[in-house]
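**Student:** Just to be clear, the model below is a prediction. Sequence and coordinates:
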Amino acid sequence: MILWFTYVQVAVAVLGGLLCVILGLAGRRPSDLTVGALALLELLLVAQVVIAIVAPFAGNVPSGSVLEFWVYLVSAALLPPAAVIWALLERSRWSTVIMGIAALSVAVMVWRMHVIWTIQIA
């Protein structure tokens, strides 16, 4: 993994998550702003999938479990679309909060992926 890209992903996930949670608790329903925050996060996760495929060929091999890394990455990539689908099916303030919780979960998962890739020894 690339350190600066990890920081960008975590920052976008935390900012988007806090935005969704705050707006949801304020009574706002899902909007273009909240769905767009999760769409940006998903775009970064798709880029991370490409980076994770290319990195070993460029000499940046993971030091931890490759299977564990990929399980985290696939799970993280599935969370934002699942949260958005839920939010569009149930248009309430709580679905906006759920989108925020999903984004905050992705932030934790991305950091864990970084630890698996760089620090953890298999």
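**Tutor:** Looks like it came in fine. Treat the numbers as computed from the prediction; the structure is a model and nothing was measured.
**Student:** contacts, neighbours, all on C-alpha from now
**Tutor:** Will do.
**Student:** neighbours of Val61, just the number please.
**Tutor:** 15 (other CA atoms under 10 Å).
**Student:** and it, what is it in contact with?
**Tutor:** 55, 117 (CA atoms under 8 Å, 6 or more residues apart in numbering).
**Student:** which residues in the chain form helices?
**Tutor:** Per DSSP state H, the chain carries helices over the ranges 3-25, 32-54, 66-89, 93-118.
**Student:** list the buried ones in the longest one?
**Tutor:** Spelled out, it's helix 93-118. In terms of neighbour count (16 or more other CA atoms under 10 Å), helix 93-118 has its buried residues at 93-107, 109-118.
**Student:** Below is an additional structure, to be compared with the one above:
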Amino acid sequence: MILWLTIAALVIAVAAGLLNVVLGLLGRKPNDLGLGALALVELVLVVQVVVAIVAPLVGNPPSGNPVEFWAYLIAAAVIPVLAAFWALGERNRWSTVVLGIAALAVAVMIWRMHIIWTVQLA
């Protein structure tokens, strides 16, 4: 993984998570701002998928288990989508908090993917 991409993804995911948690605790229902922030997290994850496909082809393979990395990446890419469906299906303040928790969970998974790619030994 690319360090600056990891840092950018972490900043975006944490910011989206905190924004949605605060909006939810203030009593806001899911809206364009919260869902847009989560969509930005999903966009960064799509970029990460492309990087994860290209990086080994240009000589930057993961140092850890590639299956574990891909499991984290696929799960991280599915979490925001499922959270958005949940929030749109059950529109209340706690759905907005769920959006935030989903984004924060993705942030943790992004950091773990970085560790698998760069630090772990297979």
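**Tutor:** Yes, it's here. Note that the structure is a prediction, hence the values are computed from the model and not measured.
**Student:** picking up where we left off before, out of the helices of the first structure, which one sits most buried?
**Tutor:** helix 93-118 (a mean of 23; mean count of other CA atoms under 10 Å).
**Student:** Now do that one: which elements does it pack against?
**Tutor:** Under the contact criterion of 3 or more CA pairs under 8 Å, 6 or more residues apart in numbering; DSSP states H and E, helix 93-118 of the first structure touches helix 3-25, helix 32-54, helix 66-89.
**Student:** Also compute the angle for it relative to helix 66-89, please.
**Tutor:** Taking axes from the mean of the first three to the mean of the last three CA atoms, to 10 degrees, one finds that helix 93-118 of the first structure is oriented at 170 degrees with respect to helix 66-89.
**Student:** Quick one: the helices of the first structure as TSV, columns for distance to Asn60 of the first structure too.
**Tutor:** Formatted as TSV, the helices of the first structure follow (distance: least, CA to CA, whole Å):
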stretch	distance to Asn60 of the first structure
helix 3-25	12
helix 32-54	9
helix 66-89	13
helix 93-118	9
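**Student:** pretty sure Ile101 of the first structure is touching Gly17, no?
**Tutor:** Yes: judged on CA atoms under 8 Å, Ile101 of the first structure makes contact with Gly17 at a distance of 6.2 Å.
**Student:** mind listing what Glu42 of the first structure touches?
**Tutor:** Taking CA under 8 Å, 6+ apart as the test, what Glu42 of the first structure contacts is 77, 80-81.
**Student:** try Gly17 of the second structure
**Tutor:** Contacts for Gly17 of the second structure were tallied using CA under 8 Å, 6+ apart; they are 38, 99-104.
**Student:** Turn those residues into a markdown table, columns for distance to Leu57 of the second structure.
**Tutor:** Putting the contacts of Gly17 of the second structure into a markdown table (distance: CA to CA, whole Å) gives the following:
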| residue | distance to Leu57 of the second structure |
| --- | --- |
| Leu38 | 30 |
| Leu99 | 34 |
| Gly100 | 35 |
| Ile101 | 34 |
| Ala102 | 31 |
| Ala103 | 29 |
| Leu104 | 30 |
